[in-house]
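**Q** Sequence plus the predicted model coming up.
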Amino acid sequence: MAAHYLEFERPIAELEAKIEELHKLSETAGPGAFDAEIASLRERVGEMRRDAYSNLDGWQKTQIARHPQRPHFVDYMAGLIEDFIELRGDRAFADDQAMLGGIGQFRGQPVVVIGQEKGHDIATRIKHNFGMARPEGYRKATRLMDLADQFGLPVLSFIDTNGAYPGIDSEERGVAEAIARGIERCLTLGVPMVAVITGEGMSGGAIGIGAANAVLILEHSVYAVITPEGCASILLRDGALAAGAAKAMKITAQDLIKNKVVDKIIEEPLGGAHADPALAISRVGDAIEEELKALLALSPQQLKTQRAERFYAISRP
């Protein structure tokens, strides 16, 4: 797949294009003809990427969180969950493919897994509705959490959505109530729950499966009550001011951990999770394993108490 460069990565893209040109020239000039120049340019690219990714603002991180080549839920399932069995439907209306879930093994531990899937291309994005779940998606998630509680299985949730689907049909079927029930079920679970924000965690669409004992976030993911575009449209009456809104909203992982909204930042590979998906997925797995190890030692009542206290503590001095 061809590399997809973001706006702030344009100088890096230009240098990598020059490297590619030198590679092509070396095919005719002979082996090793441009090795020194290529090595020098690669070193420069590395320096530019380190500089760029160490000084990102909220809008740039939002762009990275939305990167089309960033690992999605299906990638995390493939890399972390063995013997996965998908469980479909909310037993009331339909099966929502924006919200996926089922049971499987995470590093030898039976778990229930839930996550939002955006899709990687036009066909899968349409199939998964760009990760925007309808009410039946949240009711499916609640059903899976009921199953986890019944059989004593930890819950892992992977959050990546710009919000629940806001269409008329979604509103008619009670999306707000479905999200509220999801939040309530998260908070009342007698089993450990770990949530990971892998891309965008926006609005109630994210918190509906995110009221966990531990909320982890990837280094360049974002988490907020609304998208920057939505904030700019409502408060500033101009969606084009999204970049400024993103900076003001304090939606980055670094801002969120200061305010105790998230519990841990998972370091991404240089250049973002899309630069080395396998490494990013492995690091997410390590972070989940560490959190689960501590949580599995707690009783059901201790888990409920810890979860409640965790959310009461948000933004307290």
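**A** All right, it came through fine.
**Q** From now on I want contacts and neighbour counts done on CA atoms only, so please keep to that.
**A** Will do.
**Q** Neighbours of the nearest residue to I226 once chain neighbours are set aside, how many?
**A** By the measure of Cα to Cα, 6 or more residues apart in numbering, the closest residue to I226 outside its immediate chain neighbours is S203, 4.8 Å from it. As a burial measure, S203 scores 17 neighbours (other Cα atoms under 10 Å).
**Q** ok, S203 touching T227?
**A** Yes: here S203 reaches T227: they are 7.4 Å apart, a contact under Cα atoms under 8 Å.
**Q** which residues do these two both contact?
**A** Residues touching both S203 and T227 comprise 162-163, with contact defined as Cα atoms under 8 Å, 6 or more residues apart in numbering.
**Q** And the strands in the stretch 151-300 of the chain?
**A** Per DSSP state E, counting those that start in this stretch, the stretch 151-300 of the chain carries strands over the ranges 155-161, 193-202, 214-218, 222-224, 264-266.
**Q** Nearest to K118, out of those strands?
**A** Comparing the strands of the stretch 151-300 of the chain against K118 with Cα to Cα, the closest turns out to be strand 155-161 (7.3 Å).
**Q** buried ones in the closest one?
**A** 155-161 (16 or more other Cα atoms under 10 Å).
**Q** rewinding a little: export the strands of the stretch 151-300 of the chain to CSV and tack on distance to G119?
**A** Written out in CSV, the entries for the strands of the stretch 151-300 of the chain read as follows (distance: least, Cα to Cα, whole Å):
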stretch, distance to G119
strand 155-161, 11
strand 193-202, 13
strand 214-218, 19
strand 222-224, 19
strand 264-266, 23
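**Q** Out of these, flag the one nearest I288.
**A** Counting by Cα to Cα, I288 lies closest to strand 193-202 out of the strands of the stretch 151-300 of the chain; the figure is 6.9 Å.
**Q** could you check the angle strand 214-218 makes with that closest one?
**A** Relative orientation of strand 193-202 with respect to strand 214-218: 50 degrees, computed using axes from the mean of the first three to the mean of the last three Cα atoms, to 10 degrees.
**Q** ok, which stretches of the stretch 201-317 of the chain are helices?
**A** Using DSSP state H, counting those that start in this stretch, the helices found in the stretch 201-317 of the chain span residues 203-207, 228-235, 242-249, 253-258, 277-295, 300-312.
**Q** can you tell me which residues contact G205?
**A** Contacts of G205 were listed using Cα under 8 Å, 6+ apart, and they are 132-133, 161-164, 179.
**Q** Repeat that for R173.
**A** When contacts are counted by Cα under 8 Å, 6+ apart, R173 is found next to P135.
**Q** another structure for you, compare them:
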Amino acid sequence: MTYLDFEKPLADIEGKAEELRAMARKGEGAVDVEKEAAALDKKAGDMLRDLYKSLDPWRKTLVARHPDRPHCGAYIDALFTEYTPLAGDRTFGDDHAVMGGLARFHDAPCVVIGHEKGNDTKSRLTHNFGMARPEGYRKAIRLMDMAHRFGLPVITLVDTPGAYPGKGAEERGQSEAIARCTQKCLEIGVPLVSVIIGEGGSGGAVAFATANRIAMLEHSIYSVISPEGCASILWKDSERMRDAAEALRLTAQDLHKLGVIDRIIGEPMGGAQRDPVAAITATGKEIAAMLSDLKGKKPAELIRDRRQKFLNMGSSALV
């Protein structure tokens, strides 16, 4: 288990409890040691609840970025069957930061698309830490076109710090690809539901989350820019990221109040990283509920619903 900075006191207690259990396994004062370990477990549980019941926006940002949180591939493996990945944008190449293809959800055919960050150093480099290049967004457009053609619902899983800002990506039309992917979300006449499972950063996230229904995991974030980037621009000081996180209103709770998202998915105590199976199961239930809300709606109605959702956000912001 990887511990965040604010979890260090918890790490000490849980570490001591594990040391005591190791002693018990060796037969060193088993009864007394087990009692002490149980007392430490209780203390750790109380501390975990206290830490997570009132996380500030910056700490939620850290939890959303936790390296042990389940990523897109884990959700696809657990929730979808007959997943057939499709690669390439038929223009330049394949982008491993975006994964997607045909699958079945609750035995019904669908298209699933998501950002994949990777789970270790090698896979994170392969997936570019979830930062998509233009070909990733063009691959998503290709998949959404296919879903529209065959009448399949689209499910997107968002987890990206933002689109890749490299020179090559800009040369290949990064902003245009993001804009067209966002436009495609608004055009397809099939149900489109999105879940922010970790970070929802900038236009790179909006390009997948311009959906009929949007849900966020309890400790995920969704913002127009990272707190560090915002602090650098506004105050010329990236160390003021805590102030920026407060100002951005990037938590699921704030965004639900503002009407930007529709649902908040509860996470296990201590975050999705402590019990990935429970987090993924809860997400699957919410995806099913969102698709059920849209069942039976005609293509024109789905498009109108989606467009009006985002027009309403703009109107609310002006009030």
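**A** Perfect, I can see it now. The shown structure was predicted, so the numbers you read here are calculated from the model rather than taken from an experiment.
**Q** what's the counterpart of the residue nearest to I226 of the first structure in the second structure?
**A** Under the alignment defined by TM-score structural alignment, S203 of the first structure corresponds to S202 in the second structure.
**Q** Can you tell me which residue is spatially central in the second structure?
**A** Taking Cα atoms, centre = their mean as the criterion, I197 is the residue nearest the geometric centre of the second structure, at 2.2 Å.
**Q** and the residue nearest to A280 of the first structure when sequence neighbours are not counted, how many neighbours does it have?
**A** The shortest distance from A280 of the first structure to any residue that is not its chain neighbour, by Cα to Cα, 6+ apart, is 5.3 Å, and that residue is A273. Residue crowding around A273 of the first structure was assessed by other Cα under 10 Å; the count is 26.
**Q** A273 of the first structure contacts V284, correct?
**A** No: with contacts counted by Cα under 8 Å, A273 of the first structure stays clear of V284, the gap being 10.4 Å.
**Q** max-length helix in the second structure?
**A** The single longest helix within the second structure, with elements called by DSSP state H, is helix 30-52.
**Q** and the following helix or strand past that one, what other elements does it pack with?
**A** Secondary structure here is assigned by DSSP states H and E; on that basis, the next helix or strand after helix 30-52 of the second structure toward the C-terminus is helix 57-64. When contacts are defined as 3 or more Cα pairs under 8 Å, 6 or more residues apart in numbering; DSSP states H and E, helix 57-64 of the second structure sits against strand 192-201, strand 221-223, helix 241-248.
**Q** average offset between the shortest one and the first structure?
**A** The reference is to strand 221-223 of the second structure. Taken against the first structure, strand 221-223 of the second structure registers an average deviation of 0.3 Å after superposition, with mean Cα distance after the TM-score superposition for the first structure.
**Q** tell me which residues in that strand are buried?
**A** Buried residues in strand 221-223 of the second structure, counted by 16+ other Cα under 10 Å: 221-223.
**Q** try stretch 97-110 of the second structure
**A** The neighbour-count check on stretch 97-110 of the second structure (16+ other Cα under 10 Å) flags 97-105, 109-110 as buried.
**Q** before we move on, what about stretch 19-38 of the first structure?
**A** Neighbour counts over stretch 19-38 of the first structure (16+ other Cα under 10 Å) mark 19, 22-23, 34, 38 as buried.
**Q** Show me what counts as buried in stretch 141-159 of the first structure.
**A** Along stretch 141-159 of the first structure, the positions that meet the burial threshold by neighbour count (16+ other Cα under 10 Å) are 141-149, 152-159.
**Q** May I see the helices and strands packed on helix 57-64 of the second structure organised as JSON lines, with distance to Q308 of the second structure added?
**A** JSON lines is the format used below for those (distance: least, Cα to Cα, whole Å):
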{"stretch": "strand 192-201", "distance to Q308 of the second structure": "14"}
{"stretch": "strand 221-223", "distance to Q308 of the second structure": "20"}
{"stretch": "helix 241-248", "distance to Q308 of the second structure": "24"}
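**Q** so which of the ones you listed comes closest to V277 of the second structure?
**A** Nearest of those to V277 of the second structure, taken as Cα to Cα: strand 192-201 at 13.3 Å.
**Q** Which elements pack onto the closest one?
**A** Using 3+ Cα pairs under 8 Å, 6+ apart as the contact criterion, the secondary-structure elements in contact with strand 192-201 of the second structure are helix 57-64, strand 154-160, helix 202-209, strand 213-217, strand 221-223, helix 276-294.
**Q** Average offset of the third one relative to the first structure?
**A** Once superposed with the first structure, the aligned residues differ from helix 202-209 of the second structure by a mean of 0.6 Å; criterion: mean Cα distance after the TM-score superposition for the first structure.
**Q** how much does that helix deviate in direction from strand 192-201?
**A** What separates the directions of helix 202-209 of the second structure and strand 192-201 is an angle of 160 degrees, with the same axes, to 10 degrees.
**Q** just to revisit the earlier point, tell me which of the helices of the stretch 201-317 of the first structure sits most buried.
**A** Each of the helices of the stretch 201-317 of the first structure was given a mean neighbour count from mean count of other Cα atoms under 10 Å, and the largest, a mean of 24, is that of helix 203-207.
**Q** So for A308 of the first structure, what's the nearest residue that isn't a sequence neighbour?
**A** The shortest distance from A308 of the first structure to any residue other than its chain neighbours is 6.9 Å, reached at L187 (Cα to Cα, 6+ apart).
**Q** Look up how far E239 of the second structure lies from T210 of the second structure.
**A** With distances defined as Cα to Cα, to the nearest Å, the gap from T210 of the second structure to E239 of the second structure amounts to 31 Å.
**Q** These two: which is more packed in?
**A** Between T210 of the second structure and E239, counted using other Cα under 10 Å, T210 has the larger neighbour count: 23 against 13.
**Q** any idea how far the more buried one is from P67 of the second structure?
**A** Distance check for T210 of the second structure against P67 of the second structure: by Cα to Cα, it reads 26 Å.
**Q** One more: A317 of the second structure?
**A** Plainly put, A317 of the second structure is 34 Å away from P67 of the second structure if you go by Cα to Cα.
**Q** Would you map the helices across the stretch 51-200 of the first structure?
**A** 58-65, 73-80, 122-127, 135-151, 168-172, 175-188.
**Q** As TSV, those helices with distance to D90 of the first structure would be great.
**A** TSV is the format used below for the helices of the stretch 51-200 of the first structure (distance: least, Cα to Cα, whole Å):
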stretch	distance to D90 of the first structure
helix 58-65	29
helix 73-80	19
helix 122-127	17
helix 135-151	4
helix 168-172	14
helix 175-188	11
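**Q** quick one, which of those helices is nearest to I234 of the first structure?
**A** helix 58-65 (17.4 Å).
**Q** any idea which residue of the second structure is furthest from its center?
**A** When distances to the mean C-alpha position of the second structure are computed (Cα atoms, centre = their mean), the maximum falls on G29, with 45.3 Å.
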